[in-house]
Every structure is written in C-alpha cells, then in structure tokens.
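attaching a predicted model along with its sequence, questions to come.
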Amino acid sequence: MARPFKHPKTGMYWLRRRVPADLIPIIGKREELLSLKTKDAGEAKRLHAMALAEIDARWATLRAGTTKLTEREAAEIARDLFDRWIELHRDEPSQQTRWRTDLFENLWRPPTADELSHPLGEIDVDGVKRREMEALAFEGADTLLQGRGLITDGESRGKLARAVALVLQRASLALAAQARGEPGVTFVSSERTALPMTSAPALPKSALSFDDALKLWVLERRPREKTQYEWRRIMNEFATFVGHREAGRLTPDDFIRWKQSLLEAGRSTKTIRDAKLAPIRAILQIAVENRKLDGNPAEKVTVTVKKVAADARRDFTEEEAVTVLKASLSERKPVLRWVPWLCAYSGARVSEVCQLRREDVFQHEGIWVMRFSAEAGDLKTASSERTVPVHSALLENGFLVFVQTTKSGPLFVDLPPDTFGRRGGNGLKVIGRWVRSLGLKDPRLAPNHSWRHRFKTMGRRYDLRLDIVDAMVGHAPNKVGDRYGAHPVSAMRREMEKIPSLILERS
C-alpha cells in the first residue's frame, strides 16, 4: 500500500508493502508489515515515508548481492548500537551484567585445550562468559545486517561483530561510570569516545553515509514516494561512480569527474544539471543545514544549459487534438476512452485524472464537478487539490453514464497501480504509447502534458480570466491579491464554457 493504513480494531497505523518477486526467496516473506506505533494520521505519513525509504535502501542492497565490509565501514554500521545499549540500561545502569568490560581484552582469543576438553559450564566461568559475549556481538552484527538488508561473507560478518563488541564495551564503560556516580559522565553516540580508554583503539571519526543523508532529507522535506525512489537511484548511481557511500569523503572534484563522465556518455546538459547534480546537491545541503556536514561539495558544481527553441514543449494543435479525441471514441478501455477527454477539457494532469474515484464526481450547487483530492492519491502541490466543473463536452459524450456505471472507488480500475501505488505512473506510459501510435511523433509534443499547455492556450484565446484558469489547472496564484477569497464553481463553469467543444466527425 502506498499510504499507511489504520488497523480497524486498534486504530494504530501500519505500513504494508508487497515484496518484489525477485526478493521473496532472499527475504523469506511476501510482504513487509510494520506497525508505525501511532494513531495520528499526520505522524503516520511522516513515519511511513521514512520506513519506505529504509525498505527501498534495504531492497537495493539485497539486489546488489554480497557486500564486503572494510573495518571502517563495519565501525560506522556498528555505532548505531551505542544509543540502543545506553537506552536499554539508562534507568538501571548497575544492572547491566551481560557485557563484562573486564573480559574485553581477551574476548576473541581461541579456547584453550582445557576449555575444549571439559563440558561447558564446568570450568572457567570467565571463558564461558566470553563465549556468551562473542555470541552477543554476532547477534548484534546479524541484527544490523538484516536491518540494512546486507548480505556479507564470513570475514565481513566477523569484522562487524568485532566492531559491535567495541561499541558495547564503550557503552558499558559509560554505564558503569554512571552507576558509580562519577561526575561529568554523559552518554554520547559512538561517534566520540564515551570515556577515556587505554585498552581499546578509538573508532574512526564517523562520516555521514549517503543513506543517513537521504533519511535526513526525507524527514525534513517529506517528498513523494516516487521522488524518494528516483533520488535514491541517483545517489546509488553516484556511489557506484565514486566507489564509496560516505558523504564526508566527497570533494568538488568527485562531482566534476562525474559530470565529465556523463557528458562523455552523451547525456544532455539539462539532464546532468537537473536530474543528476541537483538532487544530490539538495540532499547534501540538508545535511549541511543540520550540521552533519561542514560544507556542500556539490554547491558550485554545475553545467551550462543552452536553451534551444526546438526543444520547447508545445501544446496540441487543433488538428492533433481532434485526432486524439476522435480516436479515443472507438476505444473500449476506459483509460484510453476517457482520460484524454478529461485532460483536454480540464487541463488536469494525467496522474490526477487516473486516480479519480467515483465519489470524486458529484454535483455541487447544481453543477457537476470533479474533485482532485489528496485522499485519492498523491498530488504535486498544495494548490493541486481543487474542485473544477465538468465541461459540457464531457457531459454530452456520456461521461456521467460511465461514472454511474462504475462501482465505488477508482474510475479506472483496469489501470493497475505502479510500484508506488499510483495509477498515474502506468497511465502516463499507456496513454503515451497510444498517442504516439496515432502518428504524433513530434518530440516537442508531450502525449499527456501537452493538454495542460493547450488548456492555458485556450484560456488566452477565448479571453478567460487567467486567475480562474490557474485555479482550475491547480497553478498557484502569482499575485498576493489572487490568494484572497475563493473561486466559486459557478465562476469556473462560466469561464470554462467559453472554451468551445471540438467538432469531431464520427466515422
């Protein structure tokens, strides 16, 4: 499910997501089911987005196959356990007995011949305790690997277990000092030494990982799931290029080299600027603003984009619009029969139209309207949530008959949701291919979005009030004064009906 769902009995929100077929044998289950531990809808959405980002990262790691960990990488993964161990024993620090700090020095030594020749528990209580501590370290390592979706070899698992042991040693020393009442003892993350230590080497200074930077960005910006997916994919692409996933190690030269490689690969300058550099720059900037990074290495790295008139997107001409709408009359699939018409006479986005529900088409003050609501699915902006009148061309062609013969719920049930639970994603592909099959090959023509361009053109051609046109298509007002008051449906219908119906000759 693309959104959190509320348990019918407890009222608690949950995440539920189907596991891709290729990962079921690895994960061992068909769906991810996780309680968000809140009954607040707004908080559930925030936690849901964060959990989805973590799941996507874990799935991407599983698809990447076996990962070999360096000692530095193992230390960075293990540091997450410091706060967990402290929190577990914070109230009763003296009761922490599972980890014996005095045995740490000899923790990983092999068992002696005497230990091997006697049943467990009959000799050397300290030796038995060391084995328990080793098992605890490996248990912690396995938990961290599972949480990140990492598959490692035995050597890497051992490195992580040793890193876990070091973190538990530090945390346990801090707890012991607190239990003794030593002054000035504070609990800090394993990024720094909890207490001065002479026996164990210090952990390397923590570097912000790409995954941590992404989580921070998701938490603060709350982007749509599709945006999260796309930007995570870009970060993974960049990580493959630089050969690591540590944001703290990045330099401007890394981005300049990446930009150069993309140029040499033939990628357009606009794609490099807007779809490659800009996302990573934005993610790192959030880390800088939250003092997780000293600076943004991608800040001043860009590429010059020369605007070419031939690349500008245009709207449908009268002839092209007739071609598409006439062809749709003979289509049996509802998505091909009605989505082009709805876009043509409302200026709505295809994604908005594809997620319409039967209950979103109703009468308001005696006027048939369509409501584009966040309840039906994600909307691009806050101004995208709106109610617009149904144009008479749609009424005359039987749109209401189609609506009334549809069961409650999505109008276009024949259009399956995409990976993010949105019908619009698949709708764009289906309609795009269909429009191109009609012979409209001009690359400047967007089979879906050009309807929005056309609607704005019609607004100017037939002298519609442009502030009302903006309200109907979901564009934010440009002037402060336009934000005052509301746009009555009756006023919208008055302006919309100025746009004449296209004359189609039925064959």
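Noted; the coordinates are in hand. Numbers count the residues shown, from 1 in each chain.

alpha carbons only for contacts and neighbour counts from here, please
Fine.

buried sites along the host helix or strand of Thr143?
Assigned by DSSP states H and E, Thr143 falls within helix 125-148. Neighbour counts using 16 or more other Cα atoms under 10 Å place 127-130, 133-134, 136-138, 140-142, 144-145, 148 of helix 125-148 among the buried residues.

likewise stretch 235-251?
Met235, Asn236, Phe238, Val242, Arg245, Glu246, Ala247, Gly248.

now stretch 323-339
Thr323, Val324, Leu325, Lys326, Ala327, Ser328, Leu329, Val335, Leu336, Arg337, Trp338, Val339.

next one for the comparison:
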Amino acid sequence: MILTMKRHAVRHDSGLHQVKIRIPADVVERARGRVLTVTLPASAAEPECVVSYKLGEFCKGSLRTRDARTADLRRHAVVAALAGLCDAIRRGPAVLSQRQIVALSGETYRLLMAEHGDNPGSETEWAQFKALTRAALEGRIPGAPAIPERGRSDDAVITELLFGAEGELTDRVNALPVTEDMRALEQRVGRLAYWVLARHGIEVEDAQRLALLREIARAALDAGWALKRAAGGDFAPDPKAQRFPAFETRAAGVSLSDLFDRWQKETKPAGSTVTTWRGIVRDLAKACGHEDAARITAEDIVRFKDSRVALGRTAKTINDSDLACLRALFRYGLANKLITANPAEGVKVSAKKRAGTGKLPYEDAEIARLLALCAREEHPARRWIPLLLATSGARVGEVSQLWAERVREIDGVPCMELRPAEDGGSFKTEGSERIVPLHPAVIEAGFLRFVDGKGRGPLFYGRSRGKGSARHVSKGVGNHLADWIRTQGFDNPRKPPSHALRHAFKSAAVRVGMLDSVADAIQGHAPKTEAGTYRHFDMKTLAKAVASIPIPILRDADGGMPAEPVPRTEERRSRP
C-alpha cells in the first residue's frame, strides 16, 4: 500500500504545489534510484506536461501548477503511476522474447521522433547525439549524459571532453577501444528503459535489461539518423521506422469485451451489474481508442477518471461504480494471466461527504400517507411491496423477486423467504439471503390471501426471459414502483422512493429498543464482527422483534379514508 500525505507538499522556495509520497517498505530498496516519468493531465488552468521524479524513500517533486484542483488531478496521476511501478516490482521479472525487446525499443524510437521531429534543431546536435550513443553502446567511454524522455541532453561539452576537438567525429569515436564496460550504456539510455518498462508494468532480469538497453541504443541511433536528416531539411519518412513490431504480451488479442465476457461467465454478477459495467467498459474503450486490454495503462485509467469528473459524475459514483468495475475486471485478468498488470489499482477520486447530501428515512407521517395510498391500489407491486418494505426493512430488489412458494410458515410463524428468484434473479450480497417473519399488519391487510390466490410463481412480475438475460425482469418492478411513488409527491432527493423505508425501519428499531444484531439479521446487514457470524436467531425471536415495529396509520388521506383492512385469514395452509 502506498502511504500518502493528506495535503500537497510545499517548498518554502516555490509557489508550485508539490507531491510527496512514501515508497512502500516492501519495494523501497528496489525502487531507490529509479526515475518515474509521469504525464501530468491538463486542466482548464494548465496544459498537459511530463515530469520525471527520482525515487528514494519518497517520490517527491513539483506538480507544475499553482492551482489546487489541477494539483489534485496530477497527484492522482503520480499515485497511479507509482502504484503500477510498485506492482511490477512485486510481481518480479518477466521473460521477454527478442521480438518483444525490439518492440519495446521501437516505442523509445517513436518517443524521440514525436518529441523532436517537428523542430529537430541542427545537424551538429544530432551528430553529437549519435556519437555519444554509439560510443556508449560499444563500451568506448566511461560515462555519458542520459537521453531524457522530454527535452534534449546536453551533449556538446561532453562530446568534446571525451573525443577531443580535432578531426572527424566518427574517426575520433573509432579511435577509442571497444570494451565490455556497459556503465555508459546504462547512463545513456537507462531512463528510456525505465520509461518504456513502466508503461507496461514490467520488470526484467539484469541479462534481459542489458539486451533491452542495447536495442534501445540502436533505436536511438536510428532516430538520430532520421532527425539529423530532418535538421538538414529532409523530412522524408524513415524506412527504419517499419522495423519495429507492436509490443504484444502473452495476452495479446484479449480485448476488453472478451475480458468482460470471461469475467461475467465466471463470477455470474447481478444482471443490473452486467448492464452498468458493460457500459463502463465500452466507455473506457472509446476513451482509449482501442479495446486491447493489455495496452491499457494507469495513465489511461487516470484520464478516464478525469473525464468522468469533468462530466459532473459524483465522486461516489466514480469510485464505487466506474473504478470499482475496472479494478475488478483487471484484477480478474491479472489473476488469470490474461494481462500483466492492473492499471486501475490505486486510482480513485478524492471524496469528501458534504452536509445536506446523506440519505434520510421517511418520517412517520410520510409512511402513513404512502401506505394509505398503497391500500387503495389494485396493482400488486404498488399494493404490497411498500407495506412489506416498511415492515421488514428489506431492499426493494429482494421483495420484488418473491415467489408464492416462499411465503410459508416456519415453526408456526408466517414468513417470507428472501432469496434470488428461481428464474435467474440475484441479490446484492451473500448475506442478503434470509428468512423474515411477516409483520402482523401485513397479515391483517390480507397478504396471505393474496399469496394463496397466486398459487405458484412470482408474486409481482410475469415469468422472466430466464437465465442469460442481461437484467432480471424484477429490476423493472422496482424501477416502476419508484417512479409511481415519486408521482405521488414523494420527491425529496435525499429520500430514495423505496430505500427510505429501509432507513425508516432501522430508525424505528432503535426507538423500540431492538438489538442491533437482531435488526441486522432482519434486514440482511452483515455482522459487524467475526463473532457476529456465530449468532443465529429462531423465527419466534425474529417475529417478536418484527411485530414491535409500529406502523403509522393515516386515517384521512387526501380527504378520504384508506381502504378497510381485509380481515385476517382464519386458517393459513402450510407451504412445502
């Protein structure tokens, strides 16, 4: 885990916001001395820029902005890039083929061409660039200035110092002996190697790193030749640019859609989750311009997150939906050896809960008015679901999946068995599956007679399209019910139409002195401690607790009286 400071770091001699992140203890020694290059995102106040940070005990340096909001966005980019590097270090070295090594070197070639191609400068600069790079590659010099990812190395002074000032530069380089000393090669192209490996979240063994350094040096020489020609006015395409293949991991060809489909088949998430998350994956592919899961980087995820922020999505929605989806999907791909890194790990939106935005329960008067309206309804979902929610604290998605066969007596107590519908339904969590006694008010209202009349099957929806449908048909029941409740004047945005009844039940449980553990068991909330998982309640205990919840009654709603309760059924037949 990366430990971060709560505020942006500051320097007394600079007005720019700083970043200071402690390197995790398990990787700090292996990360020490490395250079982390990060593309800091643009904002309304600042353009995009690239910054390199040399790692020690901390990753620290400037965020290149005085704007606090821009600094927030950029700090997330640094955190994401650092998390990717640390993950790569933890996974250990990858084994690369010769083709992969050349492909990686091609990315450094394209980097140099993109950085300098429009304004190559002078031919002399690139002659010196090539001379130092070739001399480092052949072990002819003891050291060399680093080729940076952005900007140019200062080669003029060191070229004269190492090779002298007299004669042709090529002859002066050739006059030095070839050795096996690779220190200058590491100094010359080591930063480019760190840059390209970090892009893919890869670590390599020393032997493969040396092979990569040599290929990067050759790619830099090719770029140097092309840029020298451009400096002389020849901007013709470089034929050597075609020699670099695209980098492909062993997971090449695994698209985001394929990855999502495999995850879905194995994990079998709720239909609503499938619908929502598939849209998120589609939006990510559109934002990146491709569907190759192996090519998605931490920087891509940060940019995608920033785009969601710009659209006005709340921090909670981005963290709990967009980023939760991507973390889960890439975590699955990583665990199944389909990709080599999880680029979404560690990326999040800083969220602070604001006053006036929390969810609220219905007040007693609101519950009484809603139930009075429901008592007049003939539509089964409108008539019964709000009453069941108010008397059990259940989620609307749980009750809407109720089947007649699962309303039965247990130990003489009329109960409803809440579990995923037999035709492909799903619940939010494993602990949501439970049995809840019916409140006396439900029985007095004639719910058991209604169930008897249904016989078998779903109580609140027609037969679904079956397993394999993206979203279970009961989801529509809850959505339509919410719309109807809103049209009845329950339009407080802090009181979700159905879920406010769940909040109200928990609040009422406190007022009547119900134990938290009992209320949690009735509502399907997970036990707060491990010890709580050992606690089990019999139906009579739960029935007594449910019956203790008072149900507000409105005797005069909108100028009329609610429908009279249906008399209690004298005899209730047991269901298997």
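Here it is on my side, so go on. In this text, all values refer to a predicted model and were calculated from it rather than measured experimentally.

one step back: read off where the helix holding Thr143 of structure 1 ends up in structure 2.
Alignment of helix 125-148 of structure 1 against structure 2: no match, by TM-score structural alignment.

and the contacts of stretch 412-421 of structure 2?
By Cα atoms under 8 Å, 6 or more residues apart in numbering, the surrounding residues in contact with stretch 412-421 of structure 2 are 398-399, 401-403, 406-409, 426-427, 432-438, 539-540, 543.

look up the closest residue to the aligned residue in structure 2 for Leu445 of structure 1, ignoring the ones flanking it.
By TM-score structural alignment, Leu445 of structure 1 lines up with Lys495 in structure 2. Using Cα to Cα, 6 or more residues apart in numbering and skipping residues adjacent in sequence, the residue nearest Lys495 of structure 2 is Leu360, 5.3 Å away.

share the number of residues neighbouring the one you found, please.
Other residues within reach of Leu360 of structure 2, judged by other Cα atoms under 10 Å, total 19.

what distance do you get for the counterpart of it in structure 1 to Tyr484 of structure 1?
Aligned against structure 1 by TM-score structural alignment, Leu360 of structure 2 finds its counterpart in Arg314. Per Cα to Cα, to the nearest Å, Arg314 of structure 1 is found 32 Å from Tyr484 of structure 1.

the longest helix in structure 2 is where?
Using DSSP state H, we find that the single longest helix of structure 2 is helix 206-231.

what packs against whichever helix or strand comes after it?
Going down the chain from helix 206-231 of structure 2, the next helix or strand is helix 256-267, by DSSP H and E. Judged by 3 or more Cα pairs under 8 Å, 6 or more residues apart in numbering; DSSP states H and E, helix 256-267 of structure 2 is in contact with helix 271-288, helix 324-335.

go again with 6 Å.
Packing contacts for helix 256-267 of structure 2, counted by 3 or more Cα pairs under 6 Å, 6 or more residues apart in numbering; DSSP states H and E, involve no helix or strand.

contacts only, for the counterpart of Ala543 of structure 2 in structure 1.
Using TM-score structural alignment, the partner of Ala543 of structure 2 in structure 1 is Arg493. By Cα atoms under 6 Å, 6 or more residues apart in numbering, the contact list for Arg493 of structure 1 reads Pro389.

give me that answer again for 8 Å
Neighbours of Arg493 of structure 1 in contact, by Cα under 8 Å, 6+ apart: Val388, Pro389, Val390, His391.

what about the longest helix in structure 1?
helix 154-179.

so where is stretch 41-58 of structure 1 in structure 2?
Going by TM-score structural alignment, stretch 41-58 of structure 1 lines up with nothing in structure 2.

which one is Val347 of structure 2 nearest to, not counting chain neighbours?
Here the residue nearest Val347 of structure 2, using Cα to Cα, 6+ apart, is Ala80, at 5.6 Å.

using the three-state scheme, assign the one you found.
helix (DSSP: H, G, I helix; E, B strand; the rest coil).

can you find the partner of it in structure 1?
Looks like Ala80 of structure 2 stays unaligned there (TM-score structural alignment).

with the one 10 residues further on instead?
In structure 1, no position corresponding to Arg90 of structure 2 is assigned, as judged by TM-score structural alignment.

where does the helix or strand hosting Ile24 of structure 1 end up in structure 2?
Ile24 of structure 1 belongs to helix 24-27 when assigned by DSSP H and E. Alignment note (TM-score structural alignment): helix 24-27 of structure 1 is unmatched in structure 2.

Ser373 of structure 1 pairs with which position in structure 2?
Checking TM-score structural alignment: Ser373 of structure 1 goes with Arg419.

how many neighbours does that match have?
Neighbour count for Arg419 of structure 2, taken as other Cα under 10 Å: 21.

check Ala382 of structure 1 too.
With other Cα under 10 Å as criterion, Ala382 of structure 1 counts 11.

roughly how far apart are whatever residue of structure 2 lines up with it and Gly84 of structure 2?
Superposed on structure 2 with TM-score structural alignment, Ala382 of structure 1 falls opposite Glu430. Distance, Glu430 of structure 2 to Gly84 of structure 2, using Cα to Cα: 32 Å.

what span of structure 1 is the lengthiest strand in structure 2 aligned with?
For structure 2, the longest strand by residue count, based on DSSP state E, is strand 14-22. Using TM-score structural alignment, strand 14-22 of structure 2 lines up with nothing in structure 1.

what about Arg188 of structure 2, which helix or strand?
helix 183-200.

against structure 1, where does that helix fall?
Counting by TM-score structural alignment, helix 183-200 of structure 2 falls onto no part of structure 1.

please enumerate the helices of the stretch 401-507 of structure 1.
Using DSSP state H, counting those that start in this stretch, the helices of the stretch 401-507 of structure 1 run over residues 423-437, 450-461, 466-473, 489-496.

and the last one, how far out from the chain's middle?
When you say that, I think you mean helix 489-496 of structure 1. 37 Å (Cα atoms, centre = their mean, to the nearest Å).

likewise the longest one?
Here the centre of mass of C-alpha atoms in helix 423-437 of structure 1, compared against the chain's by Cα atoms, centre = their mean, lies 23 Å away.

helices or strands up against that helix?
helix 334-344, helix 350-354.

in structure 2, what residues pair with the shortest one?
Mapped onto structure 2 using TM-score structural alignment, helix 350-354 of structure 1 covers residues 396-400.
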